[in-house]
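K.L.:
the amino acid sequence is not available; the structure is as follows:
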């Protein structure tokens, strides 16, 4: 990876992990997470490890030089450095992701309910965008989208529907940062047509102005990613 991309990635991490963290600010230097299976109670996050038992390994993850698996119907994959991989991230309001996408691959419209997203393009050409909500300033459902090339950085405000497509002829790579240790991922299609149990056909035919046959077909297609 060229040095400029490393510097940009570091800048993204630092920006999202400082003043603008979306999660609650920590009350101590660190709160290294203990494995969920060892927790006696449930908390909003993870229980802290005894500081005397913390080691350097609690703040390290390896393997992000390896491309993520993209052999799926959408052609994209992600390797995530979150609190489950790096226990020392607990309460620090940060998640980092390596994102690989095949030519013509797509990340379908989705939202992250608990985080702002920022990503830097390292390889390939992406078409990415997001759609505004329904504010009173006249920008209702406005699309903000453009092609992105290596070195470009794109920001998606929290909770807005957004998407990514690789419009280049080669595999793409980006690094993504979220200002939450649990940003969440809600795919629009799966959340509507792939629920368990399924949403009533009557609700969906009326909502989308489609016939029952079409709704049945869509529900058969979106069983999750």
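P.N.:
Thanks, I have it. Since we're looking at a predicted model, the values are computed, not measured. Residues are numbered from 1 along each chain as shown.

K.L.:
going by C-alpha atoms from here, please, whenever you check contacts or count neighbours.
P.N.:
Will do.

K.L.:
give the other helices and strands that the longest helix anywhere in the chain contacts.
P.N.:
Ranked by residue count and defined by DSSP state H, the top helix of the chain is helix 3-16. Applying 3 or more C-alpha pairs under 8 Å, 6 or more residues apart in numbering; DSSP states H and E, one finds that helix 3-16 contacts strand 117-123, strand 172-178.

K.L.:
give me the neighbour count for residue 172.
P.N.:
Residue 172: 25 surrounding residues under other C-alpha atoms under 10 Å.

K.L.:
alongside the first one, take a look at this:
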């Protein structure tokens, strides 16, 4: 392949990637505004392209949904990440994480529901995208906070806790029967108790009054 052909191919790839990102961002906006049932026609309209052209850049609706989940999770991770590097008691650390998730969910209820549902997707899990990336980062930080290794802090503990957080936050989004602050404080207490009990069964005992050192610096 000569240099002219290579340059043309490179430009074509750049254009295709740019248009793919444009369609994905349009889909993200539509799902954020209307929910996971948003049709491809609405996404195409937001992107300013004919409906069939969506599938020039994505192999299927599943492929597009995976990219939307990745983008949404990336935004959520950016909101949560600072709280993985803060000193505090177990309760304070947990409340910081729960509050970050709940505040993001309050601002993006449709995306939060979408992510929670996609978190059960085998395809998404195998690809290690979306919520699994968030889980990975929390697991690493948790092992750092507790000075435990992989064997002593199984990821299954966090999977169960995340399920509890999702269920509670989604219930709150649907019912709004208490303030965000009340829900966050109540949920944080429950999560802290579950974690303390689960960790104790693995020989890790957390003093609720002792401040934990962050895994990474501020």
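P.N.:
Yes, it's here. Remember, predicted model here, so these are calculated numbers, not experimental data.

K.L.:
can you pull the TM-score for these?
P.N.:
The TM-score (TM-score structural alignment, normalised by the length of structure 2) is 0.25; 96 aligned residues with a C-alpha RMSD of 5.8 Å.

K.L.:
coming back round to it: make TSV out of the helices and strands packed on helix 3-16 of structure 1 and add distance to residue 11 of structure 1.
P.N.:
Output for the helices and strands packed on helix 3-16 of structure 1, formatted as TSV (distance: least, C-alpha to C-alpha, whole Å):
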stretch	distance to residue 11 of structure 1
strand 117-123	10
strand 172-178	10
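
K.L.:
just the ones you listed: most buried one?
P.N.:
strand 172-178 (a mean of 25; mean count of other C-alpha atoms under 10 Å).

K.L.:
and the helices in structure 2?
P.N.:
Under the criterion DSSP H, helices of structure 2 are mapped to 3-34, 40-47, 54-57, 61-80, 90-107, 109-118, 122-127, 131-146, 155-175, 180-200.

K.L.:
adding mean neighbour count, write the ones you listed out as a markdown table.
P.N.:
Shown next, in a markdown table, are the helices of structure 2 (neighbours: other C-alpha atoms under 10 Å):
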| stretch | mean neighbour count |
| --- | --- |
| helix 3-34 | 16 |
| helix 40-47 | 18 |
| helix 54-57 | 17 |
| helix 61-80 | 19 |
| helix 90-107 | 20 |
| helix 109-118 | 21 |
| helix 122-127 | 13 |
| helix 131-146 | 18 |
| helix 155-175 | 16 |
| helix 180-200 | 17 |
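
K.L.:
can you tell me, leaving aside adjacent residues, what's nearest to residue 170 of structure 2?
P.N.:
The shortest distance from residue 170 of structure 2 to any non-neighbouring residue, by C-alpha to C-alpha, 6 or more residues apart in numbering, is to residue 113 (6.9 Å).

K.L.:
quick revisit: the helices and strands packed on helix 3-16 of structure 1: which one's closest to residue 148 of structure 1?
P.N.:
Nearest to residue 148 of structure 1, of all these, is strand 117-123, at 7.1 Å by C-alpha to C-alpha.

K.L.:
can you spell out which helices and strands pack onto the closest one?
P.N.:
Against strand 117-123 of structure 1 (3+ C-alpha pairs under 8 Å, 6+ apart) you get helix 3-16, strand 153-156, strand 172-178.

K.L.:
surely the residue nearest to residue 170 of structure 2 meets residue 171?
P.N.:
No: counting by C-alpha atoms under 8 Å, residue 113 of structure 2 stays clear of residue 171, with 10.4 Å between them.
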